[in-house]
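1. My questions are about this predicted structure, shown below with the sequence.
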Amino acid sequence: MGETLTIVDLQDLDNAVITCRRCPRLVAWREAAATQSRARKEQYWARPVPGFGPADARIMVVGLAPAAHGSNRTGRMFTGDRSGDFLFEALHAVGLASQAHAVSRADGMRLIDTRMAAPVRCAPPENKPTPQERDTCRPWLATELELLRPTLRAVVVLGAFGWQALLPVLSAAGWQVPKPRPVFGHGVEITLPAADGGPALTLLGCYHVSPHNTFTGRLTQAMLRDVFRRAQEFAGDRK
């Protein structure tokens, strides 16, 4: 993030994210996606994808990166592809989304007490960002966590990449991460105390909602809904 940016809320953050061009490989790839043979005949977002959800969310969903023909096309996290279809179906079933299907930014979807974000905000080739790209993008996630900290109580991390990318920024945002760092696994739950004595944050590991995992049955709707119900328990009732 440039030193001249002033970010005081999530709207400022989202506005700054979508103008980022710090990773040349990702800039080129996200913009080229609309010209690929499988591209849909519509105008692509083709910019970094900001977080999605209310500023007072109690639960956060952390993924990997935008899909070239999913959120890189629609401009909204997990919107417009099969991974998102599977995810929103589960969120709606447990009361964290207003509807079960997300197709565009104009479809009326509303997240309830939940916000989505990714460690890498641009679509990477083969869904594989480099470690340098992950680290370059890290300040966006760190700032988002800091802004959500007053209400955030649980984070559902989809996949090992998101887990590994998230842990280094949590201490800077105000939570104590144990050493050695906890290892990702589906169903893993780790509660991190707040460094200032405030409310703790619970991390919940979940297999990613990729077609590979959902088509093979490695991740089922029942499994995903169970993770979100656990997150709701840790998040507690809004006071």
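-> In hand now; what should we look at? Numbers count the residues shown, from 1 in each chain.

2. Could you use CA atoms for every contact and neighbour count after this?
-> OK.

3. could you say what helices and strands the longest helix anywhere in the chain packs with?
-> Counting by DSSP state H, the longest helix found in the chain is helix 131-148. Where contact means 3 or more Cα pairs under 8 Å, 6 or more residues apart in numbering; DSSP states H and E, helix 131-148 is packed against helix 10-17, helix 160-170.

4. Between those helices, which one is closest to Leu147.
-> In terms of Cα to Cα, the element of those nearest to Leu147 is helix 10-17, at 6.9 Å.

5. List the buried residues in the helix or strand just after the closest one.
-> Using DSSP states H and E, the helix or strand that follows helix 10-17 towards the C-terminus is helix 24-32. By neighbour count on 16 or more other Cα atoms under 10 Å, the buried set for helix 24-32 is Leu26, Val27, Trp29, Arg30, Glu31.

6. hold the first one in mind and look at this next one:
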Amino acid sequence: MTNPSPNEPPAVPGHDCPLCPRLAAFREAQRAEHPDWFNAPVPDFGDREGRLAIVGLAPGLWGANRTGRPFTGDYAGGLLYATLAKYGLAEGEFAGRADDGLALKGAIIANAVRCVPPENKPTPEEIKTCRRFLEPDLKALPNLRVVVALGQIAHQSAIKALGGKLPKYRFAHGAEHRLPSGMLLIDSYHCSRYNQNTGRLTPEMFEAVFARAVELADGSAPQMR
């Protein structure tokens, strides 16, 4: 696949993308059960001219798979969008709907896997297959400087999409990585309901990651810790 040039929209999976048979079958089952849902590969959301990208895992069944916008309609989005708003990366009021008028400024959200997986667990092959969309997607962002990876799968997929090699770059909450291209990647635990409810991820921990990411993206903190 040829990588797009900056400012050129990257390749995206089609509405009926057949590349992952298990995910396609699950998607068809959801279309039959919930015909009013989005039920398709979920596109990126945000500012393609921004310096910061957030990579998540995959659409949630009752979240992005239902609404068509990343982290919208389920528990995880509340903390994410509140944090983005706190650091000036979101404008408008987040109401958990794709039509709530929320907009991102200086940031964009993408998922490592674009289709909802059963039990929120994509297989390694599905993650690898969907990287054909994540890689050119990130490379097409002309001003991108920093990527925040939400969870270990997002970390691994983003590292590979940006030209790094595992296991040289190990996942840890708050870890910072400079990739061969010069891109910076910061890890965070995923803002899932489970991680929040168990205290593995607190709002303060999450906010610290984004405070640092904004510093690096703006160039006000050029040195990595």
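-> In hand now; what should we look at? Remember, it's a predicted structure, so these values are computed and weren't measured experimentally.

7. could you dump the helices and strands packed on helix 131-148 of structure 1 to CSV with distance to Asp237 of structure 1 and mean neighbour count?
-> Shown next, in CSV, are those (distance: least, Cα to Cα, whole Å; neighbours: other Cα atoms under 10 Å):
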stretch, distance to Asp237 of structure 1, mean neighbour count
helix 10-17, 23, 17
helix 160-170, 23, 20
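
8. Among these, which comes closest to Gln36 of structure 1?
-> Nearest of those (Cα to Cα): helix 10-17, 24.5 Å.

9. Would you check how far apart the aligned partner of His208 of structure 1 in structure 2 and Leu23 of structure 2 are?
-> When structure 2 is aligned by TM-score structural alignment, His208 of structure 1 is paired with His190. When distance is defined by Cα to Cα, to the nearest Å, His190 of structure 2 is 22 Å away from Leu23 of structure 2.

10. Span of stretch 197-210 of structure 2 from start to end?
-> 20 Å.

11. For that stretch, give me every contacting residue.
-> 79, 83-84, 87, 148, 174, 186-191, 195-196 (Cα atoms under 8 Å, 6 or more residues apart in numbering).

12. Ile109 of structure 2: which of the residues you listed is nearest?
-> Val148 (9.5 Å).

13. ok but the closest one is inside a strand, no?
-> Yes: the assignment for Val148 of structure 2 by DSSP: H, G, I helix; E, B strand; the rest coil puts it in a strand.

14. Tally up the residues packed near it, please.
-> Around Val148 of structure 2 there are 24 other residues, counting by other Cα atoms under 10 Å.

15. OK, contacts around it?
-> Contacts of Val148 of structure 2 (Cα under 8 Å, 6+ apart): Leu52, Ala53, Ile54, Val55, Leu185, Ile186, Asp187, Ser188, Phe210, Ala213.

16. Now the two most distant members of these.
-> With Cα to Cα as the measure, no two of these lie farther apart than Leu52 and Ser188, at 14.2 Å.

17. And those two? Which one has more around it.
-> Comparing Leu52 of structure 2 with Ser188 by neighbour count (other Cα under 10 Å), the higher total belongs to Leu52, at 28 against 25.

18. Okay, strands next: where are they in structure 2?
-> Remark: strands assigned in structure 2 by DSSP state E are 45-46, 52-56, 90-91, 103-104, 107-111, 146-150, 176-178, 184-188.
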